[in-house]
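any chance you can model this:
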Amino acid sequence: MDSLATAAGSAVAPLLEDFSLEMTGKDISGLDGARACIPPGTRINITFLGNEDPGTRLAAARAVRRSGCVPVPHISARRLRSRSELDAFLAALRSDGTADNVFVVGGDPATPHGPYDDSLALIRSGALRAHGVRHVGISGYPEGHPAIAHPVLWSAMEDKTAALAGDDLSGDIITQFGFDADPVLAWVEEVRGRGIDAPVRIGVPGPAGIRRLLTYAARFGVGTSASIARKYGFSITNLMGTAGPDRFIRALAGGYDPTRHGVLKLHFYTFGGIENTSRWIADFRAAEGVPSTEGTGGLHRSLP
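Alright, predicted model coming up:
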């Protein structure tokens, strides 16, 4: 291996040592195909889609656990119709042995379907701890949110991390994906400047069609100017190809300073499918000279 590959690998390795993935309840067959490429102990988030029922989400969490990975079911606060619905879902997770880790999000509905206006209300309900949850992920938005003002986002993050600490729950922050590493790193510095020291998992789009990437970016308010697109590695005038996050990850690794940014890891959104994304990660790690090691869920090994 030449010295350039070794240097690149040494910079990228800390971000990839404990990466996480995302899937939906419909991706169980893809998970089976990807198993050989996913290190045991990898955290796999399971999204809370409005068109999937609880049984589908529970089946996905069981499949992740069977694969030797760590299931992280999502809970969408505004989609819950009642406290009893929340209790039933958490009780089912606990019965399956998949309740240790969850991710809470406000959710898409403009009007709550039940008693929870946002993920903070869900955390403050006490239901998570009561049902055996030990670790909770929350959202971060380096480029802001199309429907929520910046001051509100910062206040919510501070309140959620404080509420988790008050409930003796550990947590991490998973960010929305983006195409430009510079605003992401600047945002993480502000997170640390506000006294929030939770690990941050930087959202990364797995390899996917350019048209699909731009569609998701428009939905979530992610910047896609021509200069950002070129920096990432695609052209907004040519939508026929695919793009992977290799340039973004290298740029992130190049600017990452643990003394300023704390613990950073990568979280892959599998827009092109969990199997394709997992294979891409394995190939990228090999190309960058990152040692092939088994996943351990290392950020959370100290959990009781």
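
hey, let's count contacts and neighbours off CA atoms from now on
Will do.

surely residue 127 touches residue 88?
No: Residue 127 is beyond contact range of residue 88, at 10.5 Å (criterion: C-alpha atoms under 8 Å).

so who does residue 223 touch?
When contacts are counted by C-alpha atoms under 8 Å, 6 or more residues apart in numbering, residue 223 is found next to 143, 178-179, 217.

cool, and residue 241?
By C-alpha under 8 Å, 6+ apart, the contact set of residue 241 is 209-210.

ok, it to residue 60 distance?
Separation of residue 241 from residue 60 (C-alpha to C-alpha, to the nearest Å) stands at 30 Å.

distance to residue 250 and secondary structure added to the contacts of residue 223, as CSV?
Listed next are those as CSV, based on distance: C-alpha to C-alpha, whole Å; DSSP: H, G, I helix; E, B strand; the rest coil:
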residue, distance to residue 250, secondary structure
143, 19, coil
178, 14, coil
179, 12, coil
217, 21, helix
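
compare with the first, here's sequence two:
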Amino acid sequence: MEDLGRRPPRVGVPSYPDGHHRIDDDVLWADLRVKQFHADYTVTQLCFDADLVLRFAGEARERGIDLPVVAGVPGVVDAARLLRLSVRIGVADAARFARSHRRTAGALLRPGRHTPDEFVRGLAAGPAAGTADLAGLHLFTFNQIEPTVRWLSQARRAAA
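Model (predicted):
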């Protein structure tokens, strides 16, 4: 990017609080350390565990990553679609995820819509919330923009 001479005004790079199904954790951390000199922030990839995102943000600081960490949050989307997408992109090992996140896994298996409510509450109240230093939220809409915007508007009104 530096050699191109025309850098976008802001650049974000991905990070993986739950690891990556094809890339070793040590490689992910090394790559993020190098990328931080070319980026303005990092966005965590799809994850359903707020505590894991908070621990990741803290570990990033311990590993010398000083990019602002933006938590990637699944927006309002059909639960079955979100589950299919999660399996396809390798969000955690399915059996491990189901065992340790029974409530979320159960919600994804029921018909209806997934909302970010529980995850966002977990980010705000999790054990590491006070030390995680999250810079904000990035809502993954999965092309379900209208319901996610409605949810965001309601959440903003409730917080005011």
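
just the closest of the contacts of residue 223 of structure 1 to residue 72 of structure 1, please.
Residue 72 of structure 1 lies nearest to residue 178 out of these, by C-alpha to C-alpha, at 21.8 Å.

what's the burial count for that closest one?
For residue 178 of structure 1, the tally of surrounding residues (other C-alpha atoms under 10 Å) stands at 26.

map it across to structure 2 for me.
Matched by TM-score structural alignment, residue 178 of structure 1 corresponds to residue 47 in structure 2.

list the contacts of its match.
Applying C-alpha under 8 Å, 6+ apart, we find residue 47 of structure 2 in contact with 17-18, 53, 72-74, 91.

who are the contact partners of residue 136 of structure 2?
When contacts are taken as C-alpha under 8 Å, 6+ apart, residue 136 of structure 2 is in contact with 69-71.

which SS class is it?
In three-state terms, and counting by DSSP: H, G, I helix; E, B strand; the rest coil, residue 136 of structure 2 is strand.

how about it, what's its match in structure 1?
Using TM-score structural alignment to pair residues, one finds that residue 136 of structure 2 aligns to residue 265 in structure 1.

from residue 202 of structure 1, how far out is its match?
6 Å.

aligned against structure 2, show me the partner of residue 283 of structure 1.
Structural alignment places residue 283 of structure 1 opposite residue 154 in structure 2 (criterion: TM-score structural alignment).

helix or strand next in line after the longest helix seen in structure 1, which one?
Secondary structure assigned by DSSP state H gives helix 150-166 as the longest helix of structure 1. The element immediately downstream of helix 150-166 of structure 1 (helix or strand, assigned by DSSP states H and E) is strand 170-175.

counting by contacts, list what that following strand packs against.
Of the remaining helices and strands, those touching strand 170-175 of structure 1 by 3 or more C-alpha pairs under 8 Å, 6 or more residues apart in numbering; DSSP states H and E are strand 135-140, helix 150-166, strand 200-205.

quick one: the last one to structure 2 mean distance?
When structure 2 is superposed, strand 200-205 of structure 1 averages 0.7 Å from its matched positions, counting by mean C-alpha distance after the TM-score superposition for structure 1.
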